[in-house]
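Q: What would the 3D arrangement of this be:
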Amino acid sequence: MTKAPSLAQLKTDLADVTSVDDPRLALLAADSRKGAQLLLTQIKRRLAKAEAAERAFQQRLHYERALWQRGQLVAGIDEVGRGPLAGPVVTSAVILPETFDIPLVNDSKQLTPKERERLYPLILAQATAVSVGIGSPQLIDQINIYQATRVAMQRAVLGLGVAPQHLIVDAMQIPVDLPQTRLIKGDAKSASVAAASIVAKVYRDHLMATYDELYPGYGFAQNAGYGTAEHLAGLADRGVTPIHRQTFSPVQKIINA
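A: As a prediction, this is how the structure comes out:
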């Protein structure tokens, strides 16, 4: 009589199962050991989760697919950093190929920092073109955050190495002469916008970590320039830095004081 494989061996052997129709699962179902049945439940749960993620991913390609069918290159655009007291607003424009296949790409706010860091180089590797546009704190103070965001988005689009024929934008109107689909919460509805949101977020987080080394005491690496207690304490103790937005109320109060 052939000895049944150990549960540890089964777990290793079945790690590559990608379908509930895999005949190995039928053998596992026939294994009466409690551990084997638990493993079967875990595998089915993993497969169901992967299937749901794939369905959601295909739904996020809805707008792109309609434009691809018309032979158009599509760029998704998003921004990060409109609310912080310090640092620039950062935008990104991303053109995805029709072969793009990273189901985990979603609204950056729905992802952990570790997930964003892992997806960032994968997006750069698969994308047809990627560009970043910056709106400096000085520009924000000159023309306000909304207009500075539009300018940064324009810079991102114009910086693409490949010219897009249609833009999908997260709720903004970009001053470029191209047709634009404007979506509320576009980073959750469009894979291109989601990819742009991840690129912009990771790029800005890295930038703020560098600023944390230049201007210690504000917690920029942790708070990305948002008005946390640590940041406000740093403002009170150390004053305003060159990367602070002087027209934003807490900073303005420090300057006036």
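Q: okay, CA-based contacts and neighbour counts for the rest of this
A: Will do.
Q: Quick check: the residue lying closest to Ile198 once chain neighbours are set aside vs Leu214, distance?
A: Distances taken as C-alpha to C-alpha, 6 or more residues apart in numbering put Ser108 closest to Ile198, at 5.0 Å, once the chain neighbours are dropped. As judged by C-alpha to C-alpha, to the nearest Å, Ser108 and Leu214 stand 26 Å apart.
Q: Who has more neighbours out of these two?
A: Ser108 (23 against 11; other C-alpha atoms under 10 Å).
Q: show me what contacts that one?
A: Taking C-alpha atoms under 8 Å, 6 or more residues apart in numbering as the contact definition, Ser108 lies against Arg116, Asp187, Ala194, Ser197, Ile198, Lys201.
Q: Now with 7 Å, please.
A: Counting by C-alpha atoms under 7 Å, 6 or more residues apart in numbering, Ser108 touches Arg116, Ala194, Ser197, Ile198.
Q: again with Ile254
A: Taking C-alpha under 7 Å, 6+ apart as the contact definition, Ile254 lies against Gly239.
Q: and for comparison, fold this next one:
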Amino acid sequence: MEKDDLGVEATQNSLSFIPRSVDSARVLSGESYAYYTPCPTAITPHDKSNPTNGASESTPCVLGVDEAGRGPVLGPMVYSAFYLPIELHHSLLAKDHSFDDSKALTAAVRANLMHLLNTPGHALYESCGYAIKLLSARDISSGMMKPGTAVYNLNAQAMDATIEIIRGVVEERGVDVREVYIDTIGNPATYQQKLERIFPSLKITVAKKADSLYPCVSAASVAAKVTRDVALEVLYESVLQAQAIENAPTVPEGWGSGYPSDSKCVGWLRRNMDPVFGWGNECRFSWGTAKEMLEVKGGARVDWPADDEDGNGMLSEFLLASGPGKGSGQNGLREWFGQKQAEII
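A: Model prediction:
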């Protein structure tokens, strides 16, 4: 995955184009969601009401799946399924528009291709559709930090995202997908066998470097990468606005690539860590980088009230009780929750 350096300058320049796959309100709220483009005019889906009607034969399509943002500590992970008529697969994507693995394209080229995909009247818009599953940093961490056997690891979340968007295109929207190409997670054979059991009617190919081998996967790579980058910029702009409201000092170099190996990202996390709550919806708390900062490098520990033996303890009773260190009424609430401390460097 390409480690773009995202910050103030990128934010100011890139947010002029926000693709429909980026729902800013849901991104800021920490919500995961799916997005599907309308079925393009060049594709006739299955006629579910009268499948035997020969006058409305469906269009055979190819579909590719890829992701962006698997490794960063900041921002969402995004999966994309990209589909178009099989007969246009190579001519439209590879020959006419030079789609390639998103890592091999510049940010400007990716953004332009995504803009064309969202421009009515353009050949890409009229012939191609795509689906997006955005998994928020909050939900990724929540799943990974579940106790015991309930843990929902990243591979399982990625697999479920892939299944959801394929099913959304094929079963819910009736697109006649014949061939599916997917960039692998782990062992390609194991991944492919699982998907073949779920979708027995599809010809599925799971391969390493599929984003460089199959144009539809390259296009999915671009859609996922641009969606993630813009979502990350939406989050960063929100952080800047919050700092401005609080009159907090801002650091113009931004938070870097968002990867734990990036010193600029680590520096931003240190400077912007709340001693109790850490960070906002932009951060994956389940990542070791974030855990270490909170647990070892200054995170304040909070003693939460425990339930009584019968499990009937009421938090409101604890908060509103009078006594040393608690106070009473609204003042007690404020004193119990405490005050935000000075910025940790």
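Q: What would you report as the TM-score here?
A: Put the two chains on top of each other and the TM-score (TM-score structural alignment, normalised by the length of structure 1) is 0.65; 187 aligned residues with a C-alpha RMSD of 2.5 Å.
Q: in stretch 159-176 of structure 2, what counts as buried?
A: Ala161, Thr162, Glu164, Ile165, Ile166, Arg167, Gly168, Val169, Val170, Gly174, Val175, Asp176 (16 or more other C-alpha atoms under 10 Å).
Q: which one in structure 1 is aligned with the second one?
A: Read that as Thr162 of structure 2. Taking TM-score structural alignment, the alignment pairs Thr162 of structure 2 with Met153 from structure 1.
Q: Roughly how far does that match sit from Thr241 of structure 1?
A: Computed with C-alpha to C-alpha, the distance linking Met153 of structure 1 and Thr241 of structure 1 is 25 Å.
Q: can you check Val199 of structure 1 too?
A: With distances taken as C-alpha to C-alpha, Val199 of structure 1 is found 26 Å from Thr241 of structure 1.
Q: which of these two has more neighbours?
A: For Val199 of structure 1 versus Thr241, neighbours defined as other C-alpha under 10 Å are more numerous around Val199 (31 against 15).
Q: residue ranges of the helices in the stretch 1-150 of structure 1, please?
A: 7-13, 23-29, 34-60, 62-68, 113-126, 137-143, 145-158 (DSSP state H, counting those that start in this stretch).
Q: Which secondary structure element is home to the residue most central in space within structure 1?
A: When structure 1 is reduced to its mean C-alpha position, the closest residue under C-alpha atoms, centre = their mean turns out to be Ile198, at 2.1 Å. Element membership for Ile198 of structure 1, per DSSP states H and E: helix 191-214.
Q: Per the alignment, Leu104 of structure 1 pairs with which residue of structure 2?
A: If you follow Leu104 of structure 1 across to structure 2 using TM-score structural alignment, you land on Ser98.
Q: mind checking how far that match is from Ser286 of structure 2?
A: Note on Ser98 of structure 2: its distance to Ser286 of structure 2, by C-alpha to C-alpha, is 37 Å.
Q: ditto for Leu240 of structure 2
A: Where Ser286 of structure 2 is concerned, Leu240 of structure 2 sits at a distance of 24 Å (C-alpha to C-alpha).
Q: Kindly report the same for Asp66 of structure 2.
A: Counting by C-alpha to C-alpha, the gap from Asp66 of structure 2 to Ser286 of structure 2 is 23 Å.
Q: More neighbours: which of those two?
A: Asp66 (28 against 17).
Q: So that one sits against Ile182, correct?
A: Yes: in terms of C-alpha atoms under 7 Å, Asp66 of structure 2 counts as a neighbour of Ile182; the distance is 6.3 Å.
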